[in-house]
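Sharing a model prediction with you, sequence too.
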Amino acid sequence: MNVVERFLKYVSFDTQSSETSDTCPSTAKQMILGAELASELAQMGLQNAHMDPDGYVYGWLPATPGCEGVPCLGLIAHMDTAPAFSGTNVKPRIVDYQGGDVVLDAEKDIRIRPEEDEALSHYVGKQLIVTDGSTLLGADDKAGVAEIFSAMEYLAAHPELKHGRIAVGITPDEEVGRGADKFDIAGFGAAVAYTVDGGELGEIEYENFNAAAATVTVHGLNIHPGSAKNRMKNALLIAMEFNAMLPPAEIPAHTEGYEGFYHLEHMAGDETTAVLEYIIRDHSREKFEARKAAVERIAAYLNDKYGAGTVELALRDQYYNMKAQIEPHMYLIHRAKAAFRKAGVEPREVAIRGGTDGARLSYEGLPCPNLSTGGLNFHGRQEYIPVESLEKMVEVLLHLVQAEER
């Protein structure tokens, strides 16, 4: 099974994670793919291939003779897809892209348009794997899983390629920020690792956002509008006031690069109770802490204005910028650059406007920068991945793990 066949197989599994579930994994359906992945690793000849009770898949390829002393290297990806858009009944297809719009659904006029996707012009003359416009594709991160597994299968069949022990880990629930929660670092056994969970081919990422989640619950007082004067405290209006006090330009639609933001991702309620759910992001730890403090000041101001307990704020840190943890191990970045170049791909260092399992794991003792998968437009119906990028990333991983190429 080549990497394209493997990828098309994996995206047929519905593995959306859930932000509202307290279980691990957050959805039982992830374990269906997990069981298949564990079985595949075992069939390839990886040792201790298994899925644990929490849905994490592990296995390791033994070192080739003479390389037993090479430190164990880990490769990590995640099996879940984002809850932001449907991942049920994915219908991928391969198109030969010759320029212009990529039509996903002609009847509904769902397209990938070059004027909305600057990267599309890079792939004229290439084959693209796309959706039918009704679901996301799942390249985030089933492309990473397929690339790692294809590389492992090749190495297992070619023992003449020298390498140290290689540990493979596939996590659930990365898309809801919990992929590293129960990752068994000690059992994984790697000294260092890479996540394969990035975007366009050639990207190397070791800077990411500092991240927090904020839930704002507004407690109002609902009274019949006919007799509400000087008495009603409308939770919906107070919630709108809270949001209006945040800097209007500091949202995802107006920021790029290293610029942070406040992002309102869900709201619900009525006059009695209203809830706003935000994510807070910044690459700078100082600015990140300042953003959290600003949210706290707004809540305090509104409580002073409308009465104690009106606004209830719950702040939770999610992950931190991995840069400080990777800088003592910059050989990982040099090694990755060399692997890309050996595969004929010019590497680019990119700051992630998001985060990965690698950010959490780096703070928990496993230095873990992130590599591209080749996919684009993640988390929506316009997601796609070039066939050549899938194939190239397998080649990159083979160069990356070979002991003689350190």
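Nice, I can see it. Residues are numbered from 1 along each chain as shown.

C-alpha only now, for contacts and for neighbours.
OK.

Helices of the protein, start to end?
3-10, 30-44, 139-157, 185-188, 235-244, 285-306, 323-326, 331-342, 357-363, 387-401 (DSSP state H).

Residues touching the longest one, excluding its own?
Taking C-alpha atoms under 8 Å, 6 or more residues apart in numbering as the criterion, the residues outside helix 285-306 that touch it are 210-211, 233, 242, 245-246, 260, 280-282, 309-313, 315, 320-321.

Now do it against helix 235-244: the angle between them, please.
Put simply, helix 285-306 runs at 150 degrees to helix 235-244, going by axes from the mean of the first three to the mean of the last three C-alpha atoms, to 10 degrees.

Around Asp14, count how many other residues there are.
Other residues lying near Asp14 total 20 when counted by other C-alpha atoms under 10 Å.

contacting residues around it?
Here Asp14 is in contact with Lys29, Gln30, Gly87, Thr88, Asn89, Val90 (criterion: C-alpha under 8 Å, 6+ apart).

Name the member of those with the most neighbours.
Neighbour tally across those (other C-alpha under 10 Å): the maximum, 26 neighbours, falls on Gly87.

residues in contact with that one?
Applying C-alpha under 8 Å, 6+ apart to Gly87 gives the contacts Asp14, Thr15, Gln16, Thr81, Thr135, Leu136, Leu137, Gly138.

got the end-to-end distance for stretch 47-59?
Length of stretch 47-59, first residue to last, C-alpha to C-alpha, to the nearest Å: 6 Å.

here comes the other one, which I'd like you to weigh against the first:
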Amino acid sequence: MTNSDYKHSVAERLMRYVQVDTQSDPYSGTQPSTEKQKDLSRILVEDLKAIGITDAELDEHGYVYATIPATTDKKAPVLCFCAHVDTSPDSSGTGVKPILHKNYDGKDIVLPDDNSIVISTTNHPYLKQRIGDDIITASGLTLLGADDKAGVAVIMDAAQYLMEHPEVLHGKIRILFTPDEEIGRGVNAVDMDKLGADIGYTLDGGERNHLEGENFSADGVHVVIHGVSAHPGYAKNKLVNATKVAAAFLDLMPKNEWSPETTNGKQGFVHPVHIEGGAELTKIDFIIRDFETAMLQEHESRLEALLKDAVAQFPGARYEFVVKEQYRNMKEILDHRPEVMNYAEEAYRRTGLQPERISIRGGTDGSRLSFMGLPCPNIFTGEMGIHSKQEYVSVQDMEKATEICIHLAQIVTE
């Protein structure tokens, strides 16, 4: 940044934005999945206009598009910064009460509305690196929503700086705020022609220094188990209970491997995320994850083999097994566009950081955008303990991310 006196707005913005409930809903068929996500998007449009961006708009699908105009005539790739407004369905986002803990001293943070919720360096070792920072948490009853409102606040802060400092030379920059990232639909209805960007960066990562250019490839599997219904009083030799078939199926899954709770690093997994039904019909949803796309089919074949074994134990039962592609490893695209990661690494260095390339055991909007023609790695924001009441974020991490965005704008133009 060219002005060390700049007063960052990330903390104020985050604490304001998290108070707007934007939880998405995986079982909704609408776009966006919840109308309340637009409540924050409308605020963002007004905030963008307040800093001088004239074309900020919210479309009917819940996307915010805006442009930071170029300050140079030099031809440069159009850069996009992207973050999502929705919060995870895993924990309540209603009535979030953000708390700023200034100059964190390394002690346990006991949240006031539920003293059983404690954020400690034991459970969150990264906190040890943030002693002295200002830490934002929720109050103990909800998640915070730093995932990804920290990214939203960072982009807004960078936009404010660039609009206030036209002496910083950069090309055209597009801003994209998306709904429904947490349920895998974040870019379903993005108008790529309207966006008109050449390279992008999502602001949706965790620890300082981390730069994410690789993520899981992902499929979903929907299993339907059909039993045979009968009155329980007269069910002998007639009833085939689909819930018992489902239980037998899940019991066949390995206990010490192949699951989120038993894997890390580059290991993939198969994870049942939802089950519902009764004696006649039971449904189970799985997510399948691996860094090697080809491994997804192997995981799915193994899962279906277990299902066949379970169904075979219950004559008369049958099943359906439906695979749906969700997203793919962005590395498959970024390997062909090495300059995109190189730009980011140079921005980290200019900010005084040593970039560390890591892999995401998950996905971002950037993974799907990469396959839609917009190569799009992921930059840290400091959001930690995500999807839980122990979520927290360092203000100083967010400020560093803002600086990276500003340097990126210049580097891409250079």
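Alright, I've got the coordinates. In this text, all values refer to a predicted model and were calculated from it rather than measured experimentally.

returning to what we had before: filter the contacts of helix 285-306 of structure 1 to the buried ones?
Buried members of the contacts of helix 285-306 of structure 1, counted by 16 or more other C-alpha atoms under 10 Å: 210-211, 233, 242, 246, 260, 280-282, 309-313, 315, 320-321.

Phe321 is in contact with Val224 of structure 2, correct?
Yes. In this structure, Val224 of structure 2 is within contact of Phe321 by C-alpha atoms under 8 Å, at 6.7 Å.

Excluding residues flanking it in the chain, which one is nearest the residue in structure 2 that Tyr320 of structure 1 lines up against?
When structure 2 is aligned by TM-score structural alignment, Tyr320 of structure 1 is paired with Arg328. Nearest residue to Arg328 of structure 2, sequence neighbours excluded (C-alpha to C-alpha, 6 or more residues apart in numbering): Ser217, at 4.0 Å.

what residue of structure 1 takes the place of the one you found?
Counting by TM-score structural alignment, Ser217 of structure 2 corresponds to Asn210 in structure 1.

Next: Asp25 of structure 2.
In structure 1, the residue matched to Asp25 of structure 2 (TM-score structural alignment) is Ser18.

quick one, what contacts Ile204 of structure 1?
For Ile204 of structure 1, the contacting residues are Gly198, Ile333, Ala336, Lys337, Pro347, Arg348, Glu349, Val350, Pro369, Asn370, Leu371, Ser372, by C-alpha under 8 Å, 6+ apart.

Whichever of those end up buried, select them in PyMOL.
PyMOL command restricting these to the buried ones, with burial defined by 16+ other C-alpha under 10 Å:
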select buried, resi 198+333+336+337+347+350+369+370+371+372
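
Could you save the contacts of Ile204 of structure 1 as a markdown table and add columns showing distance to Val102 of structure 1?
Listed next are the contacts of Ile204 of structure 1 as a markdown table, based on distance: C-alpha to C-alpha, whole Å:
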| residue | distance to Val102 of structure 1 |
| --- | --- |
| Gly198 | 23 |
| Ile333 | 35 |
| Ala336 | 32 |
| Lys337 | 32 |
| Pro347 | 27 |
| Arg348 | 27 |
| Glu349 | 29 |
| Val350 | 27 |
| Pro369 | 33 |
| Asn370 | 29 |
| Leu371 | 26 |
| Ser372 | 23 |
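
which residues touch stretch 383-399 of structure 2?
8, 10-11, 87-91, 117-119, 124, 130, 133-138, 140-148, 150-151, 154, 204-208, 380-382.

Would you show me how to pick out the buried ones of these in PyMOL?
To isolate in PyMOL the members of the contacts of stretch 383-399 of structure 2 that are buried, counting by 16+ other C-alpha under 10 Å, one can use:
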select buried, resi 8+10+11+87+88+89+91+117+118+119+130+133+134+135+136+137+138+140+141+142+143+144+145+146+147+148+150+151+154+204+205+206+207+208+380+381+382
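
Closest to the centroid, which residue in structure 2?
Of all residues in structure 2, the one closest to the mean position by C-alpha atoms, centre = their mean is Thr364, 4.9 Å from it.

So which of the contacts of helix 285-306 of structure 1 are in strands?
Asn210, Ala211, Ile280, Arg281, Asp282, Val311, Glu312, Leu313, Leu315 (DSSP state E).

Farthest from the middle of structure 2: give me that residue.
In structure 2, counting by C-alpha atoms, centre = their mean, Tyr234 sits farthest out from the average C-alpha position, at 50.3 Å.

Tell me the counterpart of Ser394 of structure 2 in structure 1.
Aligned by TM-score structural alignment, Ser394 of structure 2 pairs with Pro386 of structure 1.

likewise Lys97 of structure 2?
Taking TM-score structural alignment, Lys97 of structure 2 has Lys91 as its aligned residue in structure 1.

same check, this time on Tyr126 of structure 2
By TM-score structural alignment, Tyr126 of structure 2 lines up with Ala119.

can you tell me which residues contact its match?
Taking C-alpha under 8 Å, 6+ apart as the definition of contact, Ala119 of structure 1 has no neighbours.

what separates it from Ser134 of structure 1, distance-wise?
Counting by C-alpha to C-alpha - Ala119 of structure 1 and Ser134 of structure 1 are separated by 22 Å.

try Leu201 of structure 1
25 Å.

What lines up with Gly100 of structure 1 in structure 2?
Aligning on TM-score structural alignment places Gly100 of structure 1 opposite Lys107 in structure 2.

actually Ala193 of structure 1, not the one I wrote
Aligning on TM-score structural alignment places Ala193 of structure 1 opposite Gly200 in structure 2.

looking at structure 1, where would I find the counterpart of stretch 163-170 of structure 2?
Going by TM-score structural alignment: stretch 163-170 of structure 2 matches residues 156-163.

For stretch 229-249 of structure 1, buried residues please.
By 16+ other C-alpha under 10 Å, the buried positions in stretch 229-249 of structure 1 come out as Met232, Lys233, Asn234, Ala235, Leu236, Ile238, Ala239, Phe242, Asn243, Leu246.

OK, contacts around the residue nearest to Arg328 of structure 2?
Going by C-alpha under 8 Å, 6+ apart, the list of residues near Ser217 of structure 2 reads Arg289, Asp290, Phe291, Glu292, Thr293, Leu296, Gln326, Tyr327, Arg328, Asn329, Gly363.

any chance of the residues you listed in JSON lines, plus distance to Gln390 of structure 2?
Formatted as JSON lines, these follow (distance: C-alpha to C-alpha, whole Å):
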{"residue": "Arg289", "distance to Gln390 of structure 2": "25"}
{"residue": "Asp290", "distance to Gln390 of structure 2": "27"}
{"residue": "Phe291", "distance to Gln390 of structure 2": "28"}
{"residue": "Glu292", "distance to Gln390 of structure 2": "31"}
{"residue": "Thr293", "distance to Gln390 of structure 2": "32"}
{"residue": "Leu296", "distance to Gln390 of structure 2": "32"}
{"residue": "Gln326", "distance to Gln390 of structure 2": "28"}
{"residue": "Tyr327", "distance to Gln390 of structure 2": "28"}
{"residue": "Arg328", "distance to Gln390 of structure 2": "29"}
{"residue": "Asn329", "distance to Gln390 of structure 2": "28"}
{"residue": "Gly363", "distance to Gln390 of structure 2": "21"}
